[in-house]
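Engineer: the amino acid sequence is not available; the structure is as follows:
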């Protein structure tokens, strides 16, 4: 399976480095029920990663030269990897001058925050888990996000609210974007598209609001495709033109449950 993944990356023309482990790359799959259009995801636990293997990953990240301007840490940690792994990577990356973008949840997110990543992208449910609060209203969400920023646990919080849009919170700014108007065929890849587009835009010099608009456009483009197909560059640019930002105070409430974006 690892060789298959490497082949797919090569076919896309993406540079990568393979860090081999003893176990096989995990496979996940999704099922869409045609009668209700509900989506079911089956996420496998994957192999256990040994201490020597995850330490090798840390050493390789520490030795990146030149250090990346942005480093994205995304997803749950494999079995065997300590819950503070992302916290260790954040401290290491910041020492080399990299900005870390963190997209994870649960104890891994909680333990990473004191190391102060540059940007975090929780969903509404993930922010609820982090804070232990119900976060019933937009004001509750804004307050929770601001507390993270004011505590210097992140410079930027990009909070996704599923069908309710998304909220951007920094020390000096708050912005809200409505969900892109599109027919939802699948939510697979929308969250990763959100993060990827934001980092891509920031990397070429966009300000955080402009990057936020691109993230909404990329997520919306992904939602319009079935399965694992994502939005094209042309689609993202088209959606970007329709993304407008407003004061988050104009939002009345946030939904209790939302698709993972």
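Structural biologist: Structure's in. What do you need? Quantities reported herein were computed from a predicted structural model and do not represent experimental measurements. Numbers count the residues shown, from 1 in each chain.

Engineer: could you use CA atoms for every contact and neighbour count after this?
Structural biologist: Noted.

Engineer: excluding chain neighbours, what is closest to the residue nearest the centre of the chain?
Structural biologist: Centroid-nearest residue in the chain, with CA atoms, centre = their mean: residue 103, separated by 3.8 Å. Spatial nearest neighbour of residue 103, excluding adjacent residues (CA to CA, 6 or more residues apart in numbering): residue 74 at 4.6 Å.

Engineer: my read: that neighbour touches residue 102, true?
Structural biologist: Yes - if you go by CA atoms under 8 Å, residue 74 and residue 102 touch, sitting 6.0 Å apart.

Engineer: who has more neighbours, the two?
Structural biologist: residue 102 (27 against 16; other CA atoms under 10 Å).

Engineer: what's the following helix or strand after the helix or strand hosting the more buried one?
Structural biologist: Using DSSP states H and E, residue 102 sits in strand 99-103. Counting by DSSP H and E, the next helix or strand C-terminal to strand 99-103 is helix 106-112.

Engineer: list of residues touching that following helix?
Structural biologist: For helix 106-112, contacts defined as CA atoms under 8 Å, 6 or more residues apart in numbering pick out 76-77, 83-88, 90, 126, 129-130.

Engineer: contacting residues around the closest residue to residue 216 other than its chain neighbours?
Structural biologist: Nearest residue to residue 216, sequence neighbours excluded (CA to CA, 6+ apart): residue 194, at 6.2 Å. Counting by CA under 8 Å, 6+ apart, residue 194 makes contact with 214-219, 261.

Engineer: let's see 7 Å
Structural biologist: 215-216, 218-219 (CA atoms under 7 Å, 6 or more residues apart in numbering).

Engineer: remind me, longest helix of this protein?
Structural biologist: helix 208-223 (DSSP state H).

Engineer: for that one, buried residues please.
Structural biologist: For helix 208-223, the buried set under the neighbour-count rule, 16 or more other CA atoms under 10 Å, comprises 208-223.

Engineer: again, but for stretch 10-22
Structural biologist: Buried residues in stretch 10-22, counted by 16+ other CA under 10 Å: residue 21.

Engineer: end to end, how far does it reach?
Structural biologist: Its first and final residues considered, stretch 10-22 spans 22 Å by CA to CA, to the nearest Å.

Engineer: could you pull out the strands for the stretch 151-261 of the chain?
Structural biologist: Per DSSP state E, counting those that start in this stretch, the stretch 151-261 of the chain carries strands over the ranges 156-160, 166-169, 174-177, 245-246.

Engineer: in CSV, list those along with mean neighbour count and distance to residue 11.
Structural biologist: Output for these, formatted as CSV (neighbours: other CA atoms under 10 Å; distance: least, CA to CA, whole Å):
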stretch, mean neighbour count, distance to residue 11
strand 156-160, 25, 31
strand 166-169, 25, 33
strand 174-177, 22, 34
strand 245-246, 16, 37
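
Engineer: could these be laid out in a markdown table, adding distance to residue 112?
Structural biologist: Listed next are the strands of the stretch 151-261 of the chain as a markdown table, based on distance: least, CA to CA, whole Å:
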| stretch | distance to residue 112 |
| --- | --- |
| strand 156-160 | 14 |
| strand 166-169 | 19 |
| strand 174-177 | 23 |
| strand 245-246 | 29 |
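
Engineer: take the one below as the second:
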């Protein structure tokens, strides 16, 4: 089985708590906080573990908060390695107002990177990836990191036979779409519409756009997630729509990371991309039935995968 390495350049300690009412002025007495490791690649590794797989979680986890984050990952049984940059690790805060059920989310930007930090990170990752491995690059970028960084990582990894699976947004996604050579690119509907410059109102429109990106050699495999409708997946041999059974949604948090986890785990186990996509769709559907940071569940994902529908477009 191929190895999976996840990369998180801007991880976070996610603190969550609750208080009766959020208001300006007085001190707000909160409940005991829950602390979870966070960040795109971190959550992909956590979801892979929940699905019964293994990965190497490469993370820029510096200083005391970073040590706490690594400890939390190791407590979950993950193999986690620090990129060794000695930069502070950001923290994020989520507060639920119990009187209304409203959730307030405060997200910090992360530390400022310098050019030598990027070079150091690249050298570390190169030492941890080998021919045939999958590198999952996911999540936001910290200040100081150029929008080209994921595409640059891919250029360096291509020569080593490493296949990059990219799940990002904003300018970094736009740069990746203007370059060539990714193995797999995943987007949600809004991100795909940003690249397309127009609404993608139905599955057919998403499929046409995904096919165009494959033809332009942006990636060998392009996936566009359409929420409860499922995911469109295109490759050189065609385009398919993968849809899960209907589920009752509790929280959409972690669905995208769970999808990537199920997909790349399927690839590492030798599945073809469409079959792996069904695993991803099922993992995402499982995740939306769990609260907040719980991510997917192995048994539920397996059952949902059996009920998934694949249709060639």
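Structural biologist: In hand now; what should we look at? Quick caveat, the model's predicted, so the values are computed rather than measured.

Engineer: what do we get in the first structure for residue 183 of the second structure?
Structural biologist: The alignment partner of residue 183 of the second structure in the first structure, by TM-score structural alignment, is residue 118.

Engineer: meant to ask about residue 312 of the second structure
Structural biologist: Using TM-score structural alignment, the equivalent of residue 312 of the second structure in the first structure is residue 247.

Engineer: for residue 295 of the second structure, same thing?
Structural biologist: In the first structure, the residue paired with residue 295 of the second structure is residue 230, using TM-score structural alignment.

Engineer: circling back: now the two most distant members of the buried residues of helix 208-223 of the first structure.
Structural biologist: 208 and 223 (22.6 Å; CA to CA).

Engineer: re earlier: the longest helix of the first structure versus strand 156-160: what angle between them?
Structural biologist: 30 degrees (axes from the mean of the first three to the mean of the last three CA atoms, to 10 degrees).

Engineer: which residues touch residue 179 of the first structure?
Structural biologist: Neighbours of residue 179 of the first structure in contact, by CA under 7 Å, 6+ apart: 163-165.

Engineer: could you redo the last one with a cut-off of 8 Å?
Structural biologist: Contact analysis of residue 179 of the first structure by CA under 8 Å, 6+ apart lists 162-166, 216, 220.

Engineer: quick one: residue 115 of the first structure from residue 87 of the first structure, how far?
Structural biologist: For residue 115 of the first structure relative to residue 87 of the first structure (CA to CA), the value is 6 Å.

Engineer: ditto for residue 6 of the first structure
Structural biologist: 27 Å.

Engineer: ok, those two, which is more surrounded?
Structural biologist: residue 87 (22 against 15).

Engineer: and the more buried one, what's its match in the second structure?
Structural biologist: Aligned by TM-score structural alignment, residue 87 of the first structure pairs with residue 151 of the second structure.

Engineer: average distance between the helix or strand containing that match and the first structure?
Structural biologist: If you go by DSSP H and E, residue 151 of the second structure is part of helix 149-158. Its matched residues in the first structure lie on average 0.7 Å from helix 149-158 of the second structure after superposition (mean CA distance after the TM-score superposition for the first structure).

Engineer: now residue 219 of the second structure: how far from residue 126 of the second structure?
Structural biologist: 21 Å.

Engineer: should've said residue 87 of the second structure
Structural biologist: 20 Å.

Engineer: the two - which one has more neighbours?
Structural biologist: Ranked by neighbour count (other CA under 10 Å), residue 87 of the second structure and residue 126 place residue 87 first, with 18 against 14.

Engineer: which residue ranges of the first structure form helices?
Structural biologist: With helices called from DSSP H, the first structure shows them at 2-11, 51-62, 85-95, 106-112, 124-131, 138-150, 190-203, 208-223, 233-242.

Engineer: and the fifth one with helix 138-150, angle?
Structural biologist: So that's helix 124-131 of the first structure. Relative orientation of helix 124-131 of the first structure versus helix 138-150 (the same axes, to 10 degrees): 60 degrees.

Engineer: with the second one instead?
Structural biologist: Computed by the same axes, to 10 degrees, the angle separating helix 51-62 of the first structure from helix 138-150 equals 80 degrees.

Engineer: so which bit of the second structure is helix 51-62 of the first structure matched to?
Structural biologist: Per TM-score structural alignment, the counterpart of helix 51-62 of the first structure in the second structure is residues 115-126.

Engineer: tell me roughly how far the matching stretch lies from the first structure on average.
Structural biologist: Using mean CA distance after the TM-score superposition for the first structure, the mean distance for stretch 115-126 of the second structure is 1.4 Å.

Engineer: measure how far that stretch is from the centre of its chain, please.
Structural biologist: Centroid separation for stretch 115-126 of the second structure versus its chain: 21 Å, with CA atoms, centre = their mean, to the nearest Å.

Engineer: name the residues that touch that stretch?
Structural biologist: When contacts are defined by CA under 8 Å, 6+ apart, stretch 115-126 of the second structure is touched by residues 58, 83-85, 144-145, 153, 157.

Engineer: residues of that stretch that come out buried?
Structural biologist: 117-118, 121-122, 124-125.

Engineer: before we move on, the earlier item: map the residue nearest to residue 103 of the first structure onto the second structure.
Structural biologist: Match for residue 74 of the first structure (TM-score structural alignment): residue 138.

Engineer: show me what residue 71 of the second structure lines up with in the first structure.
Structural biologist: Residue 71 of the second structure maps onto residue 7 in the first structure, by TM-score structural alignment.

Engineer: just checking, residue 48 of the first structure touches residue 82?
Structural biologist: No - using CA under 8 Å, residue 48 of the first structure makes no contact with residue 82, being 11.4 Å away.

Engineer: ok, for the alignment partner in the first structure of residue 209 of the second structure, nearest residue in space, not its chain neighbours?
Structural biologist: Here residue 209 of the second structure is matched to residue 144 in the first structure, going by TM-score structural alignment. With sequence-adjacent residues excluded and distances taken as CA to CA, 6+ apart, residue 144 of the first structure is closest to residue 131, at 7.4 Å.

Engineer: okay, now the one you found: neighbour count?
Structural biologist: Neighbours of residue 131 of the first structure (other CA under 10 Å): 14.

Engineer: check contacts around residue 42 of the second structure.
Structural biologist: Counted by CA under 8 Å, 6+ apart, residue 42 of the second structure has contacts 6-8, 11, 57, 59.
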